[in-house]
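Enquirer: Curious how this folds, go ahead:
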Amino acid sequence: MHFLGGLDESWLELGVGTGRLLDACLSTNAPSAYIGVEKDLSLIGQCQPAFVRNLLHADVLIPEVLAKVLGDKVFTRSVGNPPYGCMALPDAALRRIDALCPGLYLVNGWGNLDLYFVLESLARLRRPGQAGFIVSAAVAADVKLAAFRKNLIDVASEVLCYELPIDTFGNKAEVQSYMLIAKFGRTKRRCVVKVGRLAGQDFDVAEERSIHPEVGAARLDLGYHKFADLTASLQAKSGSFTMRELGASIIRGSRTHHQFLDLEVPHFHTSDFPPGGGNVEFDHIDTCSFQLACGGDILVPRVGTRCLDRHALVATGSRPYTEAVYRVRVPSRYVDRIASWIGSDVGTEWRVAAAKGACAKHLTVSALMQMPVLGS
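Expert: Next comes the predicted model:
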């Protein structure tokens, strides 16, 4: 955790797990104390033997238990790589969230686990102090968690949010996650807010920009701000029209790839997109049972992080296509214009940036309908 400096600081980590973050902190810092909390005894047993005595057995989601093991201790550094996901929280945990972050939007008592851990950690942070957490995309971008981002920016001196490499948790799990860093001074001043992106095994800062605190409260993900800038610049250009304004219709395919295979029906799937884009030719398959891609239709991926930059124009014939693909059908006079734009560098950049999702990225119909199209 090289983003948090200082010697002889006291550190807190809620949800130590197997101790990977603990090891990283100890390798780059010299803490006066490092207190970790973990509810799974089998995981505690996997941590460094020398530090097992500094690990406390408790369930972070039970406020009274956590208060009992930590007492009134406060720390100058707080870190964590808490569990992700949403779950129905106990009533005591819901009351605790409301006390720590008033105005947070919760649906039927469900809350984000990583946010709960972050709130509990920040509640035990001394001023001045620093905190760093690996969090889900929801903490950085979900509109329902805007109250947390606003509250954090209101009390912190500096808030940094960096997108982590998508393979941070291993090549088999592509997850969009963020490093959230908050620094607090002795006295409050206007918060400095920066968003960025980390790259490489050493998590070097590859991109970074400062944003206004009010903008940061809305979103702390760099991709969103870059996408907003790109869209605004395209919309400002002469001759820019949205797909909707050009009369496009966008329809998702009828069946999954495996369903078509089981039915032994020839079909077009994301794996069939030409790597560099271009035309595809089909035999004539005339059936009213499925959505068909026909001559003049433009095909783009709906889902798939590795293929969202691809596209195809149907030159001849017709064929069913899977639910992972969109068929874009436009008036004939706009086919060449839109196909060329969708496959252009800027058009491709826009489509990839418009995709949503923390794991498998996907494009929505509403987003594609608002895509600015240039050219004539």
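Enquirer: hey, let's count contacts and neighbours off CA atoms from now on
Expert: Fine.
Enquirer: Report the contact partners of the closest residue to Val303 other than its chain neighbours.
Expert: The spatially closest residue to Val303, leaving aside those adjacent along the chain, is His362, at 4.1 Å (CA to CA, 6 or more residues apart in numbering). With contacts defined as CA atoms under 8 Å, 6 or more residues apart in numbering, His362 is in contact with 302-305, 308, 355-356.
Enquirer: Now do the host helix or strand of Met179: which elements does it pack against?
Expert: Per DSSP states H and E: Met179 is located in strand 177-184. Judged by 3 or more CA pairs under 8 Å, 6 or more residues apart in numbering; DSSP states H and E, the packing partners of strand 177-184 are strand 125-136, helix 137-141, strand 158-163.
Enquirer: Show the subsequent helix or strand relative to it.
Expert: Counting by DSSP H and E, the next helix or strand C-terminal to strand 177-184 is strand 192-199.
Enquirer: That next one versus strand 158-163: what angle between them?
Expert: Interaxial angle, strand 192-199 versus strand 158-163 (axes from the mean of the first three to the mean of the last three CA atoms, to 10 degrees): 30 degrees.
Enquirer: same for strand 192-199, what does it pack against?
Expert: Strand 192-199 packs on strand 158-163, strand 204-211, helix 213-218, helix 222-235, going by 3+ CA pairs under 8 Å, 6+ apart.
Enquirer: With distance to Trp341 and mean neighbour count added, can I get these in a markdown table?
Expert: Below are the helices and strands packed on strand 192-199 laid out as a markdown table (distance: least, CA to CA, whole Å; neighbours: other CA atoms under 10 Å):
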| stretch | distance to Trp341 | mean neighbour count |
| --- | --- | --- |
| strand 158-163 | 29 | 25 |
| strand 204-211 | 27 | 13 |
| helix 213-218 | 30 | 19 |
| helix 222-235 | 12 | 16 |
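Enquirer: this one as well, want them side by side:
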Amino acid sequence: PIFIPREAGIDRLDYGFHSQKFARGSDHCKPLSFFDVSVIRGSLSSREVREAVIPVFHTTDFPMNSGTSIVDLPIVNGGLVDRFAHAIQGDILIARVGRNLEEKVCYVREGMVPVSDCIFILRIIDTELRKVVFEYLVSNEGKRWLGACSRGIGARYITRSDLLNMNIKL
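Expert: Model prediction:
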């Protein structure tokens, strides 16, 4: 059993979610929202991704079972990309929807492409913080946290506020 504040139960009454927060602890932790970060939702629908004449990063493009979570993306002409939410070098991409979204996290080593609306772009200027956040998200603990904070039965999803409430151990 775990005990949570009443307000936390009103927001979400989910044992898996609260037990993960409890396990992470609060010593030297701050929520991601405490830091200077941007969480950007991709802008192209699945239909627009299929019809696009330029490369677009979608949930099917995450590296799976490759042993690495680092991607090199093509560089799409800046004029074409600027109209859409897009990933750039140094961004962390996180699947926003899907059955196994906790497995779909990657770091953009190079490139610049538009991103589908099934993905969050996590843009962190501080390189040290970016490294800490990325290593946490691809760790077993981070995957468990993403799985625990996701909602839904079939096609699970996470919200922007879920990401911003993620505790980062300093």
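Enquirer: Aligned counterpart of the residue nearest to Val303 of the first structure in the second structure, please.
Expert: Counting by TM-score structural alignment, His362 of the first structure lines up with Tyr157 in the second structure.
Enquirer: gap between that match and Gln89 of the second structure?
Expert: 25 Å (CA to CA, to the nearest Å).
Enquirer: With Lys169 of the second structure instead?
Expert: Note on Lys169 of the second structure: its distance to Gln89 of the second structure, by CA to CA, is 24 Å.
Enquirer: Same question for Val132 of the second structure.
Expert: From Val132 of the second structure to Gln89 of the second structure the distance is 17 Å (CA to CA).
Enquirer: for the second structure, which residue is closest to the average position?
Expert: Nearest to the geometric centre of the second structure sits Ile94, at 2.9 Å (CA atoms, centre = their mean).
Enquirer: Matching it against the first structure, which residue comes up?
Expert: Aligned partner of Ile94 of the second structure by TM-score structural alignment: Val300.
Enquirer: The spatially closest residue to that match that is not a sequence neighbour: what's it in contact with?
Expert: Spatial nearest neighbour of Val300 of the first structure, chain neighbours left out: His311 (4.7 Å); criterion: CA to CA, 6+ apart. Listed by CA under 8 Å, 6+ apart, the contact set of His311 of the first structure reads 273-274, 277-278, 298-301, 342-343.
Enquirer: if we go to 10 Å?
Expert: Applying CA atoms under 10 Å, 6 or more residues apart in numbering to His311 of the first structure gives the contacts 270, 272-279, 298-301, 325-326, 339, 342-343, 348.
Enquirer: quick revisit: out of the helices and strands packed on strand 192-199 of the first structure, which comes closest to Ala182 of the first structure?
Expert: Among these, the nearest to Ala182 of the first structure by CA to CA is strand 158-163 (4.6 Å).
Enquirer: The contacts of His311 of the first structure, buried ones only, as a PyMOL selection?
Expert: With 16 or more other CA atoms under 10 Å as the criterion, this PyMOL line picks the buried residues out of those:
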select buried, resi 270+273+277+278+279+298+299+300+301+325+326+339+342+343+348
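Enquirer: hey, where'd the helices end up in the second structure?
Expert: All helices of the second structure, identified by DSSP state H, fall at 6-11, 15-24, 46-51, 78-81, 127-138, 140-149, 160-164.
Enquirer: Figure out which of those is closest to Asp36 of the second structure.
Expert: Closest approach to Asp36 of the second structure among these (CA to CA): helix 127-138, 9.7 Å.
Enquirer: which helices and strands sit right next to the closest one?
Expert: When contacts are defined as 3 or more CA pairs under 10 Å, 6 or more residues apart in numbering; DSSP states H and E, helix 127-138 of the second structure packs onto strand 92-95, strand 105-114, strand 119-124, helix 140-149, strand 167-169.
Enquirer: Can you name every helix or strand that the shortest one contacts?
Expert: The elements that strand 167-169 of the second structure packs onto, with contact taken as 3+ CA pairs under 10 Å, 6+ apart, are helix 15-24, strand 29-31, helix 127-138.
Enquirer: For Leu44 of the second structure, which of those is the nearest?
Expert: helix 127-138 (24.1 Å).
Enquirer: ok, back up a step: filter the contacts of His362 of the first structure down to the ones also in contact in the second structure.
Expert: Counting by both residues aligned by TM-score structural alignment, their matches' CA atoms under 8 Å, the second structure reproduces these contacts from the contacts of His362 of the first structure: 302-304, 355-356.
Enquirer: Just among those residues, which is most surrounded?
Expert: When neighbours are counted by other CA atoms under 10 Å, Arg302 leads those with 24 neighbours.
Enquirer: how close does that residue sit to Val352 of the first structure?
Expert: Taken as CA to CA, the span from Arg302 of the first structure to Val352 of the first structure is 11 Å.
Enquirer: Equivalent analysis for Val205 of the first structure, please.
Expert: In this view, Val205 of the first structure and Val352 of the first structure are 22 Å apart by CA to CA.
Enquirer: ok so, going back, of all the kept ones among the contacts of His362 of the first structure, which comes closest to Ile153 of the first structure?
Expert: Lys356 (24.8 Å).
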